[in-house]
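Enquirer: Just the structure for this:
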Amino acid sequence: MDKETKQPAGPLAGLKVIDLTRMLPGPFGTMLLADMGADVTVVEQPSGPALGPRRKNFAVDRNKRSIALNLKDERAKNILYRMVAEADVFIEGFRPGVTERLGIDYARLSRLNTGLIYCSVSGYGQDGPYRLRAGHDINYMATAGLLYLNGRKDTGPVVCGTQLADIAGGGMMAAFAVLSALYYREKSGKGQYIDVSITDAVLALNPVAFVEYDNTGTTPERQGFRNIGATPCYNIYRTKDDRHISIGALEPKFWANLCRLLGREDLIARQNETGAEAVGELQRIFETKTRDEWDRLLDSAEVCYAPILNLAETFRDSQVVHRKMIHEANQPDGSTFRQADVVPRFSLTPGLLRRPPSRPGQHTREILGEMGMDEAAVSDLEKDGVVKTMEAE
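Expert: Next up, the predicted model:
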């Protein structure tokens, strides 16, 4: 068994969530719920690829319990039905149609629990011509028009530094939707079904480009408007040591402060000038000093800037260290690993790191024991391939 940290409950303490999601989108969303105190049980399959990412110490598996059930067996399905009857939330990440074939779709489960919040997370949604299309983060961003804008004119689109569609469009949107539905249930007593399309969500994550397109009638291009690198006031500049610094001086006062600091007041009137000439003026200036020299100089003035850090530097950054955002966690075997701390922070009911990342089937015996099954009954089910148990590594 893993060691659970006993600390005050988070804001979602008492909420029961059943998680049948895979890969990154759903597991990230249920991690957010678990971090805030929800009792999240991940339902794994007893053999073959696990439902979640299942990399050792992968943070999206933290604060959860895992039970391994063979849902092709009626006995396992009946165990899941018993769990659903007591749950608040059921979240799944299969392609449309799979849950119907398994007998765990909303129509079936809502008869067992009328207050159930049932959330489906999929790449393209439950309907439409792409509903059954396979895909990943990069494909959803491509369809939603975001990937096209991500990059530079001379190099074309580039892959994002994180899985933005999966995390924000899938995981965060699912968590937001679930909490919204729970609030409605608190007032009405009614559960409901939620269809989270990652592509839909990514489309909604790009409001500035929407405004640009709507106002100009021209298709936005890479580095084609102010917020994506068209102007000198909002851009990335290479420094003398081949590092980079970011400038985000959108407000006139911050841009004026920067120009005066650089001794180039003549550039103040060129804040929103598009094209390579104005950007090139600043590029030549920033090439005269190293990134850290610029960091020290710009820190003395009220300018929207930040040196571009690699992850090792981020781990050591004074703001990150002060906020205690890099958490060193202990595993039951005595090893340690680092992960980002729980966000955001609450004054009265903080989210907590209560459990290390779970492993497939790690809590099967514990969960079935809570349902009244003795050790012999669990062993018989495991012998028949209905469940699988696994002690903590």
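Enquirer: Every contact and neighbour count from this point should use C-alpha atoms.
Expert: Will do.
Enquirer: the strands in the stretch 1-150 of the chain, which residues?
Expert: Assigned by DSSP state E, counting those that start in this stretch, the stretch 1-150 of the chain shows strands spanning 16-20, 39-44, 64-69, 89-92, 117-122.
Enquirer: Also compute the angle for the last one relative to strand 16-20, please.
Expert: Put plainly, it is strand 117-122. 30 degrees (axes from the mean of the first three to the mean of the last three C-alpha atoms, to 10 degrees).
Enquirer: For the stretch 251-393 of the chain, which segments count as helices?
Expert: In the stretch 251-393 of the chain, the helices defined using DSSP state H, counting those that start in this stretch lie at 252-261, 276-286, 291-298, 311-316, 318-322, 364-370, 375-383.
Enquirer: Nearest to residue 27, out of these?
Expert: Shortest distance between residue 27 and those, using C-alpha to C-alpha, is found for helix 364-370: 18.5 Å.
Enquirer: what helices or strands is that closest one leaning on?
Expert: strand 64-69, helix 375-383 (3 or more C-alpha pairs under 8 Å, 6 or more residues apart in numbering; DSSP states H and E).
Enquirer: Quick check: which of these has the most neighbours on average?
Expert: strand 64-69 (a mean of 27; mean count of other C-alpha atoms under 10 Å).
Enquirer: thinking again about what came up before, could I get the helices and strands packed on helix 364-370 in a markdown table, plus columns for distance to residue 361?
Expert: Converted to a markdown table, those look like this (distance: least, C-alpha to C-alpha, whole Å):
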| stretch | distance to residue 361 |
| --- | --- |
| strand 64-69 | 4 |
| helix 375-383 | 11 |
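Enquirer: Quick check: the gap between residue 378 and residue 66.
Expert: Relative to residue 66, residue 378 is positioned 15 Å away (C-alpha to C-alpha, to the nearest Å).
Enquirer: Before we compare anything, build this one as well:
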Amino acid sequence: MLEGTRIIEVEGLGPGPFAAMWLADMGADVICVHRKGGGVTPGMPERSVLDRGKRSIELDLKDPDDIQTFLALVDTTDGLIEGFRPGVMERLGIGPEACHAINPQLVFGRMTGWGQDSALSETAGHDLNYISLSGALWYASNPGDAPLTPATLVGDIGGGAMYLAAGMLAGLLRAKTSGEGTVVDAAIYDGSAHMMNLLMSIRQAGGFGDTRGQNLLDGPHWSRSYVCADGGYMTVQCLEPKFYAQFLSRMGLSQDDDFKRQFDKRLWPVLTGRLAGIFASQPRAHWAEIFNATDACVAPVLSPTEALHHPMNARGTWVEADGILQAAPAPRFSDQTDWQAPQSPERGQHTTDILAELGRNKD
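Expert: Now for the predicted structure:
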């Protein structure tokens, strides 16, 4: 979908590389500028899944000659992604003003936690910090438990990378029609708060308030996970009465007067305890079979490896290529070809080729 579009990615961590991967998945020519002699970031592999389908050039962005190579690359590109703290790119001489002077149509994407200009913009932080201050973490646990969210998904990826990618796409569309570039200020704090607007719409109708455990999705016995006899888990979220009725039927509880009172908040803790005992009486496979292919809105909690082998993966959502487990691109398009996981490049693998494209070979 993005063939013919070029994106420069300045090597970073987490959300920026993820956004660039997503654009590469959709066909963009993504060139990652890796730090010359920088080595692999601790905890990351030699060839990260996040670099799949990209090309790699090694540059020292403190070296004047390499800065000129970088700016020559800017002149050939449609978009740029960087994830430094505010002001770093400017101090290197490659901030938005310098880049737009060379390429006025450039969409300059900036990924931070707190935004380019805020009370905390110069302060370090991580996923949980951003979403705790934005309000996105507030409902993320059972009543009485400390909030806990899936690692990086709500902040770095959901509120960060995906908002940066959406902003880049919007900027690229405008640049094609207007000839004008823009700067995309993507802050995880902003994006994670924006994702709360679905819950805010429910709040308008009285379904959510500020008291945890008393809301439509964070308190009921029909909206949580339960542990099974073998230590596995089942998720239950049958909000609509017609789906809740199917849940009760499958559990043999249709005639229970207390369970019939689905929205009686006073009963939620008691009914949660009763369901916990029932689910703990049988292994996960038992419950998965009972609820398989029903409208009861109940599903087992699978690990990524288990998801790879589940019948639902006939879609090819999870793939294992060269021993690396990874998820296929999303969303899907009607005219796309079958996807094969591309290799991730070695650091600097395409340096010579890219320099030749720019006419900057030194030999």
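Enquirer: Give me the TM-score for these two chains.
Expert: For this chain pair, the superposition-based TM-score is 0.91 by TM-score structural alignment, normalised by the length of structure 2; 359 aligned residues with a C-alpha RMSD of 2.4 Å.
Enquirer: circling back: out of the helices of the stretch 251-393 of structure 1, which gets nearest to residue 51 of structure 1?
Expert: When those are compared by C-alpha to C-alpha, helix 364-370 sits nearest residue 51 of structure 1, at 15.0 Å.
Enquirer: which residue numbers in structure 2 go with that closest one?
Expert: Aligned by TM-score structural alignment, helix 364-370 of structure 1 falls on residues 351-357 of structure 2.
Enquirer: And the matching stretch, what's buried?
Expert: Residues 351, 352, 354, 355 are the ones in stretch 351-357 of structure 2 that count as buried (16 or more other C-alpha atoms under 10 Å).
Enquirer: Over to stretch 58-69 of structure 2?
Expert: Neighbour counts over stretch 58-69 of structure 2 (16+ other C-alpha under 10 Å) mark 58, 59, 60, 61, 67, 69 as buried.
Enquirer: any idea how far it is from the chain center?
Expert: 31 Å (C-alpha atoms, centre = their mean, to the nearest Å).
Enquirer: State the span of structure 2 onto which stretch 175-183 of structure 1 is aligned.
Expert: With TM-score structural alignment applied, stretch 175-183 of structure 1 matches the range 165-173 in structure 2.
Enquirer: distance between the matching stretch and the chain's centre?
Expert: With C-alpha atoms, centre = their mean, you get 16 Å for stretch 165-173 of structure 2.
Enquirer: what residues are up against the residue located most distally from the centre of structure 1?
Expert: The centre of structure 1 is farthest from one residue, residue 266, which by C-alpha atoms, centre = their mean lies 43.1 Å away. Residue 266 of structure 1 sits next to residue 259 when contact means C-alpha atoms under 8 Å, 6 or more residues apart in numbering.
Enquirer: again, only using 10 Å
Expert: Residue 266 of structure 1 sits next to 256, 259, 260 when contact means C-alpha atoms under 10 Å, 6 or more residues apart in numbering.
Enquirer: In a markdown table: the residues you listed, plus distance to residue 350 of structure 1 and neighbour count.
Expert: Shown next, in a markdown table, are the contacts of residue 266 of structure 1 (distance: C-alpha to C-alpha, whole Å; neighbours: other C-alpha atoms under 10 Å):
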| residue | distance to residue 350 of structure 1 | neighbour count |
| --- | --- | --- |
| 256 | 41 | 22 |
| 259 | 42 | 20 |
| 260 | 43 | 15 |
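Enquirer: Can I get the residues you listed in TSV including distance to residue 87 of structure 1?
Expert: As requested, the contacts of residue 266 of structure 1 are exported to TSV (distance: C-alpha to C-alpha, whole Å):
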residue	distance to residue 87 of structure 1
256	56
259	58
260	60
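Enquirer: picking that back up, with the buried residues of stretch 351-357 of structure 2 in mind, which one is nearest to residue 306 of structure 2?
Expert: Checking those against residue 306 of structure 2 by C-alpha to C-alpha gives residue 351 as the nearest, at 38.7 Å.
Enquirer: Nearest spatial neighbour of that closest one, chain-adjacent residues omitted?
Expert: Excluding its sequence neighbours, the residue lying closest to residue 351 of structure 2 (C-alpha to C-alpha, 6 or more residues apart in numbering) is residue 57, at 4.2 Å.
Enquirer: Throw the strands of the stretch 1-150 of structure 1 into JSON lines and include distance to residue 139 of structure 1, thanks.
Expert: Shown next, in JSON lines, are those (distance: least, C-alpha to C-alpha, whole Å):
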{"stretch": "strand 16-20", "distance to residue 139 of structure 1": "22"}
{"stretch": "strand 39-44", "distance to residue 139 of structure 1": "26"}
{"stretch": "strand 64-69", "distance to residue 139 of structure 1": "29"}
{"stretch": "strand 89-92", "distance to residue 139 of structure 1": "20"}
{"stretch": "strand 117-122", "distance to residue 139 of structure 1": "12"}
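Enquirer: Perfect, that will be all.
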